[in-house]
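> Give me a 3D structure for the following:
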Amino acid sequence: MKKLSIIGMPMDLGQMRRGVDMGPSAIRYAGINERLKPLFEEIHDMGDIPIGRPEVVIDKESNLRNLDLVAEKSTLLAEKVDEVIQSGSFPLVLGGDHSIAIGTLAGVSKHYKNLGVIWYDAHGDLNTAETSPSGNIHGMPLAASLGIGHPSLTNIAGYAPKAKPENVVIIGARSLDDGEKILIKEKGIKVYSMHEIDRLGMAKVMEETIAYLKEKTDGVHLSLDLDGLDPNDAPGVGTPVMGGISYRESHLAMEMLEESKMITSAEFVEVNPILDEKNKTARAAVELMGSLFGEKLI
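This is a model prediction of the structure:
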């Protein structure tokens, strides 16, 4: 892909910790444009989707936090992503909390018959209103994209589902709620937890992931939550979980995805500079993007 379009989605409506709305700014400040410029013929930074400063609203029926607002803003993002793909450009979305994936995938999936999804994350994000301990929508975007959950979230852009369970691979899982574990087994979703990453090694995990998705998908979306990395390497996230993927393993994963030429859209989410150390997490995000888009040491 010769053209890259960057879309900022400074949304913090899917959870309770303020600051993640500054994620796109932190990633830009960490030098995303300068880093990626040599790798593309054209880069368009399209600015941020307007979110404003809305008050928290709990939906009375579902107990979901900011349900209508998340749906409204996700629709705006879906339209922007759709527009970018139609223009022949690669969409790169900067978050924001992980609820933004609902909008990204709604904009991406309509362009593919069998979209693959790599969910690089400590969490499964497979909760629904019934299983969520918190009512926070950032724990639900993968379920919503599979057509499971509240209709306001599953039907963004007017269709559902955005992806099939057999076309999803979760990498880095180490914190799953009981309802998520049941759903993973029911739907047969492929998960590489930290146990598999430790046991097999990241190279083998990525080889298997690429082989699993390559034959049956016509595009693959990478949804990378910075809390997939170990908190030592990415401290600026809202829900850190110890014992995560290392910085080096993550670079290898991105390099192998670049070699596979299968990634057709991507988002990097949950960068929260308020919780960070000297913008370390945003810098890690930008460095991983470098590897994903073909930066080479030699």
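> can we go C-alpha only for contacts and neighbour counts from here?
Noted.
> quick one: what helix or strand has M46 in it?
According to DSSP states H and E, M46 maps onto strand 42-48.
> Just after that strand, pick out the following helix or strand.
Stepping forward along the backbone from strand 42-48, the first helix or strand reached (DSSP H and E) is helix 67-86.
> Which strands or helices does that following helix pack on?
Helix 67-86 makes packing contacts with strand 90-95, helix 101-109, helix 151-154 when contacts are defined by 3 or more Cα pairs under 8 Å, 6 or more residues apart in numbering; DSSP states H and E.
> neighbouring contacts of stretch 267-287?
Contact with stretch 267-287 is made by 19-24, 26-27, 30-32, 35, 92-98, 101, 104, 222-227, 233-238, 247, as judged by Cα atoms under 8 Å, 6 or more residues apart in numbering.
> mind listing which of these are in helices?
Using DSSP state H, 23-24, 26-27, 32, 35, 101, 104, 247 are the members of those that sit in helices.
> Max pairwise distance over those residues: which two?
Maximum pairwise distance among those (Cα to Cα): 25.0 Å, between T104 and Y247.
> what about those two, which has more around it?
The residue with more neighbours, out of T104 and Y247 and counting by other Cα atoms under 10 Å, is T104; that gives 30 against 18.
> In the stretch 101-250 of the chain, what residue spans correspond to strands?
For the stretch 101-250 of the chain, applying DSSP state E, counting those that start in this stretch gives strands covering 115-120, 168-173, 190-193, 219-225.
> Would you do the same for the sequence below? I want to compare the two.
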Amino acid sequence: MTALPVSIIGVPTDVGAGTRGASMGPEALRIAGIVKAIGQFGLAVKDCGNLPGPTNPDLPAVDGFRHMSEVVAWNRSLHDAVYVELRGESLPIILGGDHCLAIGSISAVARRCRETGKKLRVLWFDAHADFNTATMTPSGNIHGMPVACLCGYGPSRLTEIGGHVPAISPQEIRLIGIRSVDAGEKCFLAEIGIEVFDMRYVDEVGMRRTMEQALAGICSETHLHVSLDVDFLDPEIAPGVGTTVRGGPTYREAQLCMEMVADTGRLCSLDIAELNPALDRRNMTAELAVDLVESLFGKSTLMRMHQ
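As a prediction, this is how the structure comes out:
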């Protein structure tokens, strides 16, 4: 597994979400022991603290978007922070916060990949496709739009954050665990050609085969970014999210996903998004997220003698 030093960046905001509370996510993850959990692998871990940013004005949508100025401010700030850590040869871990933050983090990762000539692969673990646009979603909540924005479909204030439009190509991202997609979003995804491994596909072929396909083609020149929305998990084991969808991966399926990412040795950056402690039970979702991060960094039950 990577021996890069790890930089933890908190993004305490829920401006992109419909339900308040994800702003408390970074602290819940720290309380669950994320710094110590990563440090046990012998890696240098620097907690950069939380980014400052605007508070949630809790206002209705304007021209199809809620809190546009606040979302732009948070994502610009995060882009700059992640870019600095990547240039310093660190592995940034972003503690969210709602999932709109991935616009900032992944645009910084993509910018750095363009500079260094690395291939980019994004694994987007989520119950939702997050490929909405303002015309498709009545709520205007931007946490439902980051994949679309990263692929160049959205307001220029968001699509241009990394200095290149689109920030990523549809061929660089894989959506995994999807089970809630709006009708317009479904057509748009098919039209753009993004590879989606929904839960029916996981049911049919199993999580191992799903992950083998999602990871296919990764090599020593690949920067692998994991964007983990905690609502990817089944709400029975991860209740602390604002947008629960039944029928998600089990504990073991989720662990297998992370273990197979670890096996590649290519993990170079990570988002943890949508953890909402206000809806959690005794911080169990945060503790599960930390457990999954341990697996991402190579924790396994036994030394494996064979594959």
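> After superposition, what is the TM-score?
Their TM-score after superposition, calculated using TM-score structural alignment, normalised by the length of structure 1, is reported as 0.95; 296 aligned residues with a Cα RMSD of 1.5 Å.
> so the strand holding M46 of structure 1 aligns onto which residues of structure 2?
Residues 44-50 of structure 2 are where strand 42-48 of structure 1 lands when matched by TM-score structural alignment.
> Could you give me the buried positions within that stretch?
For stretch 44-50 of structure 2, a neighbour-count test (16 or more other Cα atoms under 10 Å) marks 45, 50 as buried.
> Other residues contacting stretch 227-237 of structure 1?
20, 120-123, 171-173, 226, 238-247, 250, 270-277, 279-281, 284.
> Any of those residues buried? List them.
Members of the contacts of stretch 227-237 of structure 1 classed as buried by 16+ other Cα under 10 Å are 20, 120-123, 171-173, 226, 238, 240-241, 244-247, 250, 270-276, 279-281, 284.
> ok, back up a step: could you dump the ones in helices among the contacts of stretch 267-287 of structure 1 into JSON lines and include distance to K80 of structure 1?
As requested, those are exported to JSON lines (distance: Cα to Cα, whole Å):
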{"residue": "G23", "distance to K80 of structure 1": "19"}
{"residue": "P24", "distance to K80 of structure 1": "16"}
{"residue": "A26", "distance to K80 of structure 1": "21"}
{"residue": "I27", "distance to K80 of structure 1": "19"}
{"residue": "I32", "distance to K80 of structure 1": "20"}
{"residue": "R35", "distance to K80 of structure 1": "23"}
{"residue": "A101", "distance to K80 of structure 1": "13"}
{"residue": "T104", "distance to K80 of structure 1": "9"}
{"residue": "Y247", "distance to K80 of structure 1": "31"}
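> Which one of these is nearest to V205 of structure 1?
In terms of Cα to Cα, no member of these lies closer to V205 of structure 1 than Y247, at 15.6 Å.
> so how far is I49 of structure 1 from the closest residue to S74 of structure 1 other than its chain neighbours?
Counting by Cα to Cα, 6 or more residues apart in numbering, the nearest residue to S74 of structure 1 once its immediate chain neighbours are dropped is G103, at 4.0 Å. G103 of structure 1 is 11 Å from I49 of structure 1, where distance means Cα to Cα, to the nearest Å.
> now for I218 of structure 2: what does it line up with in structure 1?
Under the pairing rule here (TM-score structural alignment), the equivalent of I218 of structure 2 within structure 1 is K214.
> Spit out the contact partners of that match.
Contacts here follow Cα under 8 Å, 6+ apart; on that basis K214 of structure 1 touches M262.
> what does G116 of structure 1 give?
When contacts are counted by Cα under 8 Å, 6+ apart, G116 of structure 1 is found next to 163, 167-168, 213, 217-221.
> Give the residue from G103 and I49 of structure 1 that has the larger number of neighbours.
Applying other Cα under 10 Å to G103 of structure 1 and I49 shows that G103 carries more neighbours, namely 27 against 16.
> Next, find the distance separating the residue positioned nearest the centre of structure 2 from P57 of structure 2.
For structure 2, the residue whose C-alpha lies nearest the mean C-alpha position (Cα atoms, centre = their mean) is S227; its distance is 2.1 Å. In this structure, S227 of structure 2 lies at 26 Å from P57 of structure 2, with Cα to Cα as the measure.
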